[in-house]
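*Asks:* for reference, the sequence and a predicted model appear below.
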Amino acid sequence: MNITYYPYRPIHAEQGHITVIETAIPEMYSGFLRSFREAQDSVKLSDEHFNRLALEKYTEWIGDLMLELDLDVKLKRLLLKHVLNSLDEYTATKLIDQARALSNEVLAAVDSLDIAMDVAPITEIDAIIKFSGLHFSPIIHEDIYGKIETLVKALLELNEQKLVVLTNVTHYLDVSQMQDLVRLINTTPLTFLIIEFSSQQHRGYFADCDYVGIDKDFLDSRD
């Protein structure tokens, strides 16, 4: 996949790799953010043959790990759907039987009221799973690396094939955690893009990534 921001030459993003674009130019940084977050036209996306790809269709905006990434909002609905599609018949039947048993227990509990009442049994698997209140553990949100690791695992489960776009990773991960993230992505078919705004280039921090830095003088680190 190629990412083009005129007048710079295309930046190639590969599966199993983390591509980093770090710029000291505010307009360029905001142009990248608007393009990937709002599908504006500052950035062009294309395949290996330079056929144009629609940003909104081929990118997955994650953004700032702390300020924008809410795992429950971003992924819970998709993972619930994935779980529903993955359930075997035995497990589905067992869940329905347990839901009926719970309904009977509730009905028995109100029997003493001597009032004609009934329960609406939950027999749909999706309703049963929603009723369970399934959500991401709060512990994950307290550990920023654990949060991004969970994101990666979820994207793999969902067979994500889009360009996954994050920002401001240097604010949250230390060098060791960044190296762990690189090794993790290297074992997956995911394509990750990190966008950073900084007056200083972090080549060492991103040593194992496909790095492109644009300094305040508009110079490309690849030249």
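*Replies:* Structure's in. What do you need? Numbering: from 1, shown residues only.

*Asks:* drop to CA atoms for contacts and neighbour counts, all remaining ones
*Replies:* OK.

*Asks:* which residue ranges of this protein form strands?
*Replies:* 2-5, 11-12, 17-23, 43-46, 52-53, 59-64, 163-167, 191-197, 210-214 (DSSP state E).

*Asks:* the first one packs against which elements?
*Replies:* Other helices and strands packing on strand 2-5, by 3 or more CA pairs under 8 Å, 6 or more residues apart in numbering; DSSP states H and E, are strand 11-12, strand 43-46.

*Asks:* tally of neighbours for Leu65?
*Replies:* 21 (other CA atoms under 10 Å).

*Asks:* check contacts around it.
*Replies:* 144, 148, 166-169, 172 (CA atoms under 8 Å, 6 or more residues apart in numbering).

*Asks:* go again with 6 Å.
*Replies:* Shown here is Leu65, which makes no contacts under the criterion CA atoms under 6 Å, 6 or more residues apart in numbering.

*Asks:* rewinding a little: go through the helices and strands packed on strand 2-5 and pick out the most buried.
*Replies:* strand 43-46 (a mean of 20; mean count of other CA atoms under 10 Å).

*Asks:* which other residues reach it?
*Replies:* Contacts of strand 43-46 (CA under 6 Å, 6+ apart): 1-5, 35, 52-53.

*Asks:* quick check, distance from that strand to the centre of its chain.
*Replies:* 20 Å (CA atoms, centre = their mean, to the nearest Å).

*Asks:* do the same with stretch 170-184
*Replies:* Stretch 170-184 has its C-alpha centroid displaced from the chain centroid by 16 Å (CA atoms, centre = their mean).

*Asks:* please apply the same query to stretch 130-137.
*Replies:* 19 Å.

*Asks:* end-to-end on that stretch?
*Replies:* Start-to-end span of stretch 130-137 (CA to CA, to the nearest Å) is 16 Å.

*Asks:* which residues in the protein form helices?
*Replies:* Taking DSSP state H as the test, the helices found in the chain are 26-38, 55-58, 71, 77-86, 89-109, 125-131, 138-142, 144-157, 175-186.

*Asks:* what's the closest of the ones you listed to Gly16?
*Replies:* Of all these, the one in closest proximity to Gly16, counting by CA to CA, is helix 175-186 (4.5 Å).

*Asks:* buried residues of the closest one, list them for me.
*Replies:* By 16 or more other CA atoms under 10 Å, the buried positions in helix 175-186 come out as 178-179, 181-182, 184-186.

*Asks:* A further structure is provided below for comparison with the first:
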Amino acid sequence: MPIGHHNLTLITVQNRSLYTNWLVEFEQYNEKIHFSNELNELFEPAKSYYWLGDLMLTVDLNKLFQKSIQDIMIEFLSDEEQSQIMTTNQQIQSLILQNSYKLDLPIEITSSFTISQIYKKIRFSFFDSVEITPLEKIETLLKSFALTHNEKLLVFTNLTHYFDSKDFDKLNELLSDYDQTALSIEFNQSKSSDDHSDYLIDEDFCLFES
């Protein structure tokens, strides 16, 4: 099945057993799943795609990107901003040292943090509102993947549960804007005339394994 770059490919599966097997194999990065390029060169599953599953039920933006976003924020710091952070850190240590004098004990402050260590002490999280709005959530997801230079296929399930025709048009714009490619595996036993599927696997499909 050809998958277009920088847009969404929808596969509708009407065979429940096949759908269930696919989800398990995708989630486990099973070797039965094969991806290749235009030259038919095969890639390992783990290097080919990123399993995400249900956008609203299993995708946790904070778990996915909290660490990488911290690293990116540090990369974006200018020399002046780094200097300001270290100056502020020294001021905080000075205040702590002054406060220690109240104890009238022979103690000293020796802690010295790097910028990376300072950022690790600060908890970053996405707005709660982003997590409850499908289109806003997937835009944040795609933008975050773009910032981390992701080139893997993003694999979802049942995006049609959350998006209508207008949303799918917007989603394809976002995929193009952020240079990302997505696949959604849908389970639907009744294919309607307004279905957006690129591929349909009907309920009579039989899988033969040697």
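*Replies:* Structure's in. What do you need? All figures in this text were calculated on a predicted structure; none of them were measured in a lab.

*Asks:* now the TM-score, please.
*Replies:* Here the superposed chains carry a TM-score of 0.87, computed using TM-score structural alignment, normalised by the length of structure 2; 206 aligned residues with a CA RMSD of 2.2 Å.

*Asks:* what number of residues lie near the residue mapped onto Leu10 of structure 2 from structure 1?
*Replies:* Mapped onto structure 1 by TM-score structural alignment, Leu10 of structure 2 lines up with Val20. Number of residues near Val20 of structure 1 (other CA under 10 Å) recorded here: 24.

*Asks:* Asn186 of structure 1 versus Val20 of structure 1, what's the distance?
*Replies:* Val20 of structure 1 sits 14 Å away from Asn186 of structure 1, taking CA to CA as the criterion.

*Asks:* quick revisit: please convert the strands of structure 1 to CSV, extending it with distance to Arg203 of structure 1.
*Replies:* Shown next, in CSV, are those (distance: least, CA to CA, whole Å):
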stretch, distance to Arg203 of structure 1
strand 2-5, 20
strand 11-12, 16
strand 17-23, 9
strand 43-46, 23
strand 52-53, 29
strand 59-64, 20
strand 163-167, 16
strand 191-197, 12
strand 210-214, 7
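
*Asks:* go through these and name the closest to Thr93 of structure 1.
*Replies:* strand 59-64 (35.1 Å).

*Asks:* what stretch of structure 2 does stretch 66-83 of structure 1 fall on?
*Replies:* With TM-score structural alignment applied, stretch 66-83 of structure 1 matches the range 56-73 in structure 2.

*Asks:* rewinding a little: just the helices of structure 1: most buried one?
*Replies:* Neighbour counts (mean count of other CA under 10 Å) averaged over each of the helices of structure 1 peak at helix 71, with a mean of 20.

*Asks:* which residue packs closest to the residue sitting nearest the centre point of structure 2, ignoring adjacent ones?
*Replies:* Residue closest to the average C-alpha location in structure 2 (CA atoms, centre = their mean): Leu141, at 5.0 Å. Excluding the flanking residues, the one nearest Leu141 of structure 2 by CA to CA, 6 or more residues apart in numbering is Leu61, at 6.9 Å.

*Asks:* could you check which residue of structure 2 pairs with His49 of structure 1?
*Replies:* His49 of structure 1 maps onto Leu39 in structure 2, by TM-score structural alignment.

*Asks:* neighbours of that match, just the number please.
*Replies:* Counted with other CA under 10 Å, Leu39 of structure 2 comes out at 6.

*Asks:* map Gln180 of structure 2 onto structure 1.
*Replies:* Matched by TM-score structural alignment, Gln180 of structure 2 corresponds to Leu190 in structure 1.

*Asks:* before we move on, what about Leu153 of structure 2?
*Replies:* Leu153 of structure 2 maps onto Leu163 in structure 1, by TM-score structural alignment.

*Asks:* what sits against its match?
*Replies:* Applying CA under 6 Å, 6+ apart, the residues near Leu163 of structure 1 are 59-60, 191-192.

*Asks:* can I get these in CSV including neighbour count and distance to Ile128 of structure 1?
*Replies:* Shown next, in CSV, are the contacts of Leu163 of structure 1 (neighbours: other CA atoms under 10 Å; distance: CA to CA, whole Å):
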residue, neighbour count, distance to Ile128 of structure 1
Thr59, 22, 32
Glu60, 19, 29
Thr191, 22, 34
Phe192, 24, 35
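
*Asks:* what separates the equivalent of Asp164 of structure 2 over in structure 1 from Leu45 of structure 1, distance-wise?
*Replies:* Under the alignment by TM-score structural alignment, Asp164 of structure 2 pairs with Asp174 in structure 1. Distance of Asp174 of structure 1 to Leu45 of structure 1, computed by CA to CA: 30 Å.

*Asks:* equivalent analysis for Asp217 of structure 1, please.
*Replies:* For Asp217 of structure 1, the distance to Leu45 of structure 1 - CA to CA - is 25 Å.

*Asks:* number of residues surrounding the spatially closest residue to Pro45 of structure 2 that is not a sequence neighbour?
*Replies:* Once flanking residues are discounted, Pro45 of structure 2 sits nearest to Tyr29: 5.5 Å by CA to CA, 6+ apart. Residues near Tyr29 of structure 2, counting by other CA under 10 Å, number 19.

*Asks:* hang on, isn't Tyr29 of structure 2 packed against Phe43?
*Replies:* No - Tyr29 of structure 2 is beyond contact range of Phe43, at 11.7 Å (criterion: CA atoms under 6 Å).

*Asks:* which neighbours do these two share?
*Replies:* With CA under 6 Å, 6+ apart as the test, Tyr29 of structure 2 and Phe43 reach no residue in common.

*Asks:* how close does the spatially most distant residue from the centre of structure 2 get to Gln90 of structure 2?
*Replies:* Centroid-distance maximum for structure 2: Asp104 at 51.7 Å, with CA atoms, centre = their mean. Asp104 of structure 2 sits at a distance of 22 Å from Gln90 of structure 2 (criterion: CA to CA).
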